[in-house]
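A.B. asks: Any chance you could fold what I've pasted below:
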Amino acid sequence: MAAAMLPQLDRPFLTDAGLETDILFNRGIDLPHFASITLLQTDEGRQALEDYFSGFMELARRMDTGLILESATWRASPDWAEPLGLSPEELDALNREAISLLICLRENASAAYPIIISGCIGPRGDGYDPGRIMKPEEAEAYHFHQARVLVDAGADMLSAITMTNVPEAIGLARTARKLGASVAISFTVETDGRLPTGDELRDAIAAVDESTEAYPAYYMINCAHPTHFASSLDEGAAWTARVRGVRANASRCSHAELDAMTELDKGDPVELAELHRQLQEAFPQIKILGGCCGTDLRHVTAIAESCLSY
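C.D. replies: Sure thing, here's the model as predicted:
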């Protein structure tokens, strides 16, 4: 789907919440290596995914918004096959199945509102720590395989979620361009509003746009609390206008603190919703709302009711 045709650029859209933390902590289903792709290996896991997404589909229907269904493929790029005990071919099949499940949900819903199926691609390494940073060319070559599988399976677009560094984001944008696919780039930031590499968000977006002729359809921020990044956004700045979506964490904790936790910090859904309302009031171009670690349907419902009422 061409970027100019993406409906989430023109009207409010919801997306889901913290899939992995919801499945692991709220539903009690183990996720080896935090990889939700493994749910597609069993009937129980597949049903859990269907139940999870169905809640957001009903919310979007009730709130009369569009919905982005993000595939359970955040940790399903080639390097993760061996740790998950899968052959490359088996991992490819699960990637295709993740898109197929969302297509089936959309078809069965016969929804009057638009539903976009997004092929989710996570960082090559850890979502909190950039680790070894690839050059853009290496990142493009690495991510191309999974991206092609997702696009060929029927994804309407690609989303690069929890990007920790600029070169990997550039590589993913170039991968999408090579495939002719729309792509959203979502950066994560630390409590100071900077990427884990120390780059300012404004510089990261500018660098990706400069290196790709502004190919990404839009940018997002995820896996951080609104208090971590709200002050980094500049009202009226051209780069800020490129930020169209937020998928925030429930917790105010840093990535390091979250990584060390053994219990889920669900935060305060009411406070989180109010912070989103304030954010959207200052930056009305932010039309895509969802959640990340620690959030579930309850948080996204509070956010939707607060922001859409405004």
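
A.B. asks: can we go C-alpha only for contacts and neighbour counts from here?
C.D. replies: Noted.

A.B. asks: what ranges do the helices span in this protein?
C.D. replies: Applying DSSP state H to the chain gives helices spanning 19-21, 43-63, 88-109, 136-153, 166-179, 201-212, 226-229, 238-241, 255-260, 269-282, 297-309.

A.B. asks: among these, which is nearest H33?
C.D. replies: When these are compared for distance to H33 using Cα to Cα, the nearest one is helix 19-21, at 10.3 Å.

A.B. asks: picking that back up, okay, the helices of the chain in TSV with mean neighbour count and distance to P32 next?
C.D. replies: Formatted as TSV, the helices of the chain follow (neighbours: other Cα atoms under 10 Å; distance: least, Cα to Cα, whole Å):
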stretch	mean neighbour count	distance to P32
helix 19-21	23	11
helix 43-63	17	13
helix 88-109	18	14
helix 136-153	19	19
helix 166-179	24	24
helix 201-212	18	31
helix 226-229	20	29
helix 238-241	16	36
helix 255-260	12	15
helix 269-282	18	28
helix 297-309	19	23
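
A.B. asks: now these as a markdown table including distance to M1?
C.D. replies: Formatted as a markdown table, the helices of the chain follow (distance: least, Cα to Cα, whole Å):
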| stretch | distance to M1 |
| --- | --- |
| helix 19-21 | 25 |
| helix 43-63 | 21 |
| helix 88-109 | 15 |
| helix 136-153 | 10 |
| helix 166-179 | 11 |
| helix 201-212 | 18 |
| helix 226-229 | 30 |
| helix 238-241 | 21 |
| helix 255-260 | 34 |
| helix 269-282 | 26 |
| helix 297-309 | 26 |
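
A.B. asks: To S71, which of these lies closest?
C.D. replies: For S71, the closest of the helices of the chain is helix 88-109, at 5.7 Å, according to Cα to Cα.

A.B. asks: and the direction of the closest one versus that of helix 136-153, what angle?
C.D. replies: Here helix 88-109 points in a direction 50 degrees away from that of helix 136-153 (axes from the mean of the first three to the mean of the last three Cα atoms, to 10 degrees).

A.B. asks: helices or strands up against helix 88-109?
C.D. replies: Secondary-structure packing of helix 88-109 (3 or more Cα pairs under 8 Å, 6 or more residues apart in numbering; DSSP states H and E): helix 43-63, strand 115-121, helix 136-153.

A.B. asks: Tabulate those in CSV, adding columns for distance to R177.
C.D. replies: Listed next are the helices and strands packed on helix 88-109 as CSV, based on distance: least, Cα to Cα, whole Å:
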stretch, distance to R177
helix 43-63, 28
strand 115-121, 14
helix 136-153, 10
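
A.B. asks: Of all the ones you listed, which one is nearest E305?
C.D. replies: Ranking these by proximity to E305 (Cα to Cα) places helix 43-63 first, at 7.7 Å.

A.B. asks: about what we covered before: right, so of the helices of the chain, which gets closest to S77?
C.D. replies: So among the helices of the chain, helix 136-153 is nearest, using Cα to Cα, at 5.7 Å.

A.B. asks: please give me the structure for this one as well, since I'd like to look at both together:
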Amino acid sequence: MAQYRSALPQLEGELFLTDGGIETTLVFHEGIALPDFAAFVLLNYPDGQEALRRYYRAYCAIASHYGTGLILESPTWRANPDWASHLGFTPQGLAEANRQAIGLLQALRTDVESGRTPVVISGCIGPRGDGYIADEAMDEFQAQQYHAEQIEVFAQSAADMLSALTMNYVEEALGIVLAARDVHMPVAISFTVETDGRLPTGQSLKDAIEQVDHATAAYPAYYMINCAHPEHFEDALVPGSRWVQRIRGLRANASRKSHAELNEATALDSGDPEELGAQYARLRQRLPHINVMGGCCGTDHRHVEQIAKACKPLFRAAL
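C.D. replies: Down below sits the predicted model:
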């Protein structure tokens, strides 16, 4: 059963790590083929399940070493009806995959959790369409209906919360929040931005966050930014702004490339892990409310370890 659903420990302000770019790690470092970039298909095979465990254990070890909290994000970014149907999953098979994903993380939590390392299980929700392009746009009520099945499966599992990653237009994010509220699940909304710091639709991050908060009475537990390099958004984050205070998490790319460039790339751009860690530390010094830290495309355990190394001293005494 869920352990932290009624009181997410990361809201207390201590450092919580997440993982890096699961799909890019599995494809480029592990040599595993992921059709449609869908990591959840690995749950169908014992070898695939072991690859996922191996991936998550690297982050468990980092959190244990540095005495930080950890958010285990399920490998279900593509586990929604359109992508699953394209991959040959029935609705029943898709629901079972989402349940299996949470079960796998539940077993890992049992192995690693301690007083110094609380482990939160998050059900990951991805966009209906492409992660980089605001295609197949829905209004908020269509998005609510579309994502409700996956959210209901997570609500009936041991997931403590939901994380909607790579949201590239506000109506889909809003629909997810409405569906999460229907089943009383905490939810974090993570927007992606282009090199100009704006959503792919051209909307500012400020307006997107304020629109979701206004329509839902500020239901999201917090907001995040993912799948963009820190230099793409740091200038937009003005310390002290009310909407900026709602951003608690960062899952940045190490690459400075635009989404269009990343889409066309045939080789992985992993950037510089140490540089990324230093950039997170500078952001933390400017914005001390940010305490959920991980990576996105091109990042792996090396980047998250450097983030932990650079940022842990900026927090008060270990848990």
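
A.B. asks: Drop the TM-score for these two in here.
C.D. replies: The TM-score (TM-score structural alignment, normalised by the length of structure 1) is 0.98; 310 aligned residues with a Cα RMSD of 1.1 Å.

A.B. asks: D126 of structure 1: which of the helices of structure 1 is closest?
C.D. replies: Closest among the helices of structure 1, using Cα to Cα: helix 255-260, at 10.8 Å.

A.B. asks: Superpose on structure 2 and give me the mean offset of the closest one.
C.D. replies: Here the mean offset of helix 255-260 of structure 1 against structure 2 after fitting is 0.2 Å, by mean Cα distance after the TM-score superposition for structure 1.

A.B. asks: Which stretch of structure 2 is that helix matched to in the alignment?
C.D. replies: Counting by TM-score structural alignment, helix 255-260 of structure 1 lines up with residues 259-264 of structure 2.

A.B. asks: surely V189 of structure 1 meets H228?
C.D. replies: Yes. Between V189 of structure 1 and H228 there is a contact at 7.4 Å, judged by Cα atoms under 8 Å.

A.B. asks: burial count for whatever residue of structure 2 lines up with S71 of structure 1?
C.D. replies: Applying TM-score structural alignment, one finds that S71 of structure 1 aligns to S74 in structure 2. The number of residues packed near S74 of structure 2 is 28, by other Cα atoms under 10 Å.

A.B. asks: Please report how far S74 of structure 2 lies from L105 of structure 2.
C.D. replies: To L105 of structure 2, S74 of structure 2 is 7 Å away according to Cα to Cα, to the nearest Å.

A.B. asks: Now do the shared contacts for those two.
C.D. replies: Common neighbours of S74 of structure 2 and L105, counting by Cα atoms under 8 Å, 6 or more residues apart in numbering, are I121.

A.B. asks: Alignment lookup: F191 of structure 2 to structure 1.
C.D. replies: Using TM-score structural alignment, the partner of F191 of structure 2 in structure 1 is F187.

A.B. asks: which ones are touching its match?
C.D. replies: By Cα under 8 Å, 6+ apart, the neighbours of F187 of structure 1 are 161-165, 195, 201, 219-222.

A.B. asks: repeat for R174 of structure 1
C.D. replies: 140, 212, 215.

A.B. asks: again, but for G127 of structure 1
C.D. replies: By Cα under 8 Å, 6+ apart, the contact set of G127 of structure 1 is 162-164.

A.B. asks: do D129 of structure 1 as well
C.D. replies: Applying Cα under 8 Å, 6+ apart, one finds that D129 of structure 1 lies in contact with 164, 196.

A.B. asks: And it? What does it align with in structure 2?
C.D. replies: In structure 2, D129 of structure 1 lines up with I133, judged by TM-score structural alignment.

A.B. asks: Check P196 of structure 1 too.
C.D. replies: Aligned counterpart of P196 of structure 1 in structure 2: P200 (TM-score structural alignment).

A.B. asks: Correct me if wrong: its match contacts D130.
C.D. replies: No. Here P200 of structure 2 does not reach D130: they are 11.3 Å apart, not a contact under Cα under 8 Å.

A.B. asks: Which one of those two is surrounded by more residues?
C.D. replies: The residue with more neighbours, out of P200 of structure 2 and D130, is P200; 21 against 14, by other Cα under 10 Å.

A.B. asks: what's near enough to touch that one?
C.D. replies: By Cα under 8 Å, 6+ apart, the residues touching P200 of structure 2 are 132-134, 168-169, 192-194.

A.B. asks: preserved in structure 1, out of the residues you listed?
C.D. replies: Shared contacts between this structure and structure 1 among the contacts of P200 of structure 2 (both residues aligned by TM-score structural alignment, their matches' Cα atoms under 8 Å) comprise 132-134, 168-169, 192-194.

A.B. asks: F25 of structure 1 - nearest residue in space that isn't next to it in sequence?
C.D. replies: Distances taken as Cα to Cα, 6 or more residues apart in numbering put L264 closest to F25 of structure 1, at 6.8 Å, once the chain neighbours are dropped.

A.B. asks: same question, S100 of structure 1
C.D. replies: Spatial nearest neighbour of S100 of structure 1, chain neighbours left out: A153 (7.1 Å); criterion: Cα to Cα, 6+ apart.

A.B. asks: ok, that neighbour to E89 of structure 1 distance?
C.D. replies: A153 of structure 1 sits 14 Å away from E89 of structure 1, taking Cα to Cα as the criterion.

A.B. asks: Likewise for A17 of structure 1?
C.D. replies: Here the criterion is Cα to Cα. By it, A17 of structure 1 lies 29 Å from E89 of structure 1.

A.B. asks: Please compute how far the match of helix 255-260 of structure 1 lies from its chain's middle.
C.D. replies: 20 Å (Cα atoms, centre = their mean, to the nearest Å).

A.B. asks: now stretch 126-134 of structure 2
C.D. replies: Averaged C-alpha coordinates place stretch 126-134 of structure 2 at 14 Å from its chain's average position (Cα atoms, centre = their mean).

A.B. asks: ok, the contacts of G127 of structure 1 in structure 2, which still hold?
C.D. replies: Mapping the contacts of G127 of structure 1 onto structure 2 (both residues aligned by TM-score structural alignment, their matches' Cα under 8 Å) leaves 162-164 still in contact.

A.B. asks: Determine which residue of structure 1 is most distant from the centre point.
C.D. replies: S87 (25.5 Å; Cα atoms, centre = their mean).

A.B. asks: What residue, apart from its backbone neighbours, is nearest the aligned partner of it in structure 2 spatially?
C.D. replies: Using TM-score structural alignment as the criterion, S87 of structure 1 maps onto T90 of structure 2. Distance criterion Cα to Cα, 6+ apart; nearest residue to T90 of structure 2, sequence neighbours excluded, is A84 at 7.5 Å.

A.B. asks: surely that neighbour meets Q92?
C.D. replies: No. Look at A84 of structure 2 against Q92 with Cα under 8 Å: they stay out of range, at 10.7 Å.

A.B. asks: Show me the contact partners of stretch 257-277 of structure 2.
C.D. replies: Residues contacting stretch 257-277 of structure 2 (Cα under 8 Å, 6+ apart): 24, 28, 132, 194-195, 228-229, 254-256, 298-299, 302-304, 306-311.
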